[in-house]
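Trainee: Whatever this is, show me its structure:
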Amino acid sequence: MSTAFLLTTLAMVVTPGTGVVYTLAAGLSHGRWASVAAALGCTLGIVPHLLATVTGLAALLHTSAVAYDAVKYLGVGYLLYMAWATLRDKESLSAEGAAAAPRSAARVIVSAVLINLLNPKLTLFFVAFLPQFVPAGESGSVGALLRLGAVFMALTFVVFAAYGMGAAAVRHRVLARPRVLTGIRRGFAASFVGLSAWLAVA
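Mentor: Sure thing, here's the model as predicted:
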């Protein structure tokens, strides 16, 4: 496994995107356990993209505009839903919400999985990225792709969990400032809208 692969993967994972935004929101809203659950969900959401790449299903997204647009606009719609839900859910980022029953880990994980699952650009990224680190014509290329994908997923989990834990660490300080909470909630909603627009036009 090359240094170039690890550095490129790390740069890809560290760059804030939909998964990072969701994990930060989970950490601020529900604490450390939720940030880890969100990181796990985002990581699990990579699995279908990796399997699509290995089995060749990614070629369908690449060659079929209808299939690609269908997945893409489902993703756009889900991100817009996340923006609306973030604005509506005023209880999560509040002192009252912190004292209330926490959101279930299953719901956090499912939302995180959907965020990555409905992003066709992740599959296309794997198509363009992973094969570069597997020598052409080498036997066991499928196994090599799976190993590289597993490393990508492991780094995703570690980095996303670190983001979320960092957010959770300042959660109680943030909860004591209602105006800051309102700004953060609007900022997350705006981020989801912006990311949906990027997905729609990119």
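Trainee: rest of the way, CA atoms for contacts and neighbours
Mentor: Will do.
Trainee: Which strands and helices lie in contact with the strand or helix carrying V71?
Mentor: Secondary-structure assignment from DSSP states H and E places V71 in helix 65-88. Counting contacts by 3 or more Cα pairs under 8 Å, 6 or more residues apart in numbering; DSSP states H and E, helix 65-88 packs against helix 58-63, helix 105-117, helix 120-129, helix 178-201.
Trainee: okay, the ones you listed, which one's buried deepest?
Mentor: The highest average neighbour count among the helices and strands packed on helix 65-88, using mean count of other Cα atoms under 10 Å, belongs to helix 105-117 at a mean of 20.
Trainee: one more to line up against the first:
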Amino acid sequence: MSVEFLLTSLVIVVSPGTGALYTIATGLSQGFRASVVAAFGCTLGIVPHMAAAIAGLAAVLHTSAVAFETFKYLGVAYLLYLAWSTLRERGTLTVEDAGERRNPSALRVTGTAVLVNFLNPKLSIFFLAFLPQFVPANAAGPVPRMLELSAVFMVMTFVVFAAYGFFAAAVRDHVVSRPNVLAWMRRTFAAAFVGLGAQLALADR
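Mentor: A predicted model of the protein is given here:
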């Protein structure tokens, strides 16, 4: 495992994106346990993209405008739905005070987290371009090597996202006890989801 791969992967994982944003939002709204579930779901959400890259299926998204646009706008629609849910104080992004706290459905948080990353066609194309760079040209079996790299990337994703969730959960009580901060937080996350949706909508192959 090269140092270059580890450093590049770390930079990619810690960069703000939809998965990190959702995990932070979940940590603030539901606490640390839910944020770990969200981190796990976001990690699962990149598995199809890695599998597609390894199998070469990501090339379909790269060459087919219809497939790419369809997948892309499904992702945009879902991000806009998350923004609406945040403003409406529904779903896994609802923040409750300690007296009203209910245990969120782990399956629901996981499902949302998986979709956040799954409905992003740029990830498939990214891994198609990213993983092969770290496979030696003379490697006897490139697929096992890419599976190994993918596994390391997934572990790093989970650890970093869980850390995001931990720090978000650590300041949760300070947020829920201040209505103005809570309202600002909802608007900020909603705006961020809209912004990421717009960025995805403008993305080209």
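Trainee: picking up where we left off before, next structured bit after the helix holding V71 of the first structure?
Mentor: Defined by DSSP H and E, the subsequent element after helix 65-88 of the first structure is helix 95-99.
Trainee: Flag every buried residue along that next one.
Mentor: For helix 95-99 of the first structure, a neighbour-count test (16 or more other Cα atoms under 10 Å) marks 95, 97-98 as buried.
Trainee: same question, stretch 38-56 of the second structure
Mentor: Going by 16+ other Cα under 10 Å, stretch 38-56 of the second structure has these buried residues: 38-54.
Trainee: And for stretch 87-96 of the first structure?
Mentor: Buried, per 16+ other Cα under 10 Å, within stretch 87-96 of the first structure: 87, 92-95.
Trainee: Could I get the buried residues of helix 95-99 of the first structure in a markdown table, plus columns for distance to A59 of the first structure?
Mentor: Below are those laid out as a markdown table (distance: Cα to Cα, whole Å):
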| residue | distance to A59 of the first structure |
| --- | --- |
| A95 | 48 |
| G97 | 45 |
| A98 | 45 |
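Trainee: Tell me how many other residues crowd R173 of the first structure.
Mentor: For R173 of the first structure, the neighbour count with other Cα atoms under 10 Å is 9.
Trainee: any idea how far F160 of the first structure is from it?
Mentor: 21 Å (Cα to Cα, to the nearest Å).
Trainee: still on that earlier bit, go through the helices and strands packed on helix 65-88 of the first structure and name the closest to P16 of the first structure.
Mentor: Minimum separation from P16 of the first structure across those (Cα to Cα) falls at helix 178-201, 10.3 Å.
Trainee: Can you give the distance from that closest one to the centre of its chain?
Mentor: How far helix 178-201 of the first structure lies from its chain's middle: 15 Å, per Cα atoms, centre = their mean, to the nearest Å.
Trainee: With stretch 23-42 of the first structure instead?
Mentor: Chain-centre distance of stretch 23-42 of the first structure: 11 Å, with Cα atoms, centre = their mean.
Trainee: same question, stretch 87-101 of the first structure
Mentor: 22 Å.
Trainee: who's in contact with L202 of the second structure?
Mentor: Counting by Cα atoms under 8 Å, 6 or more residues apart in numbering, L202 of the second structure makes contact with nothing.
Trainee: swap in T86 of the first structure?
Mentor: Neighbour list for T86 of the first structure: 185-186, 188-189 [criterion: Cα under 8 Å, 6+ apart].
Trainee: same deal with F152 of the first structure?
Mentor: F152 of the first structure touches T9, counting by Cα under 8 Å, 6+ apart.
Trainee: Against G19 of the first structure, how distant is it?
Mentor: 14 Å.
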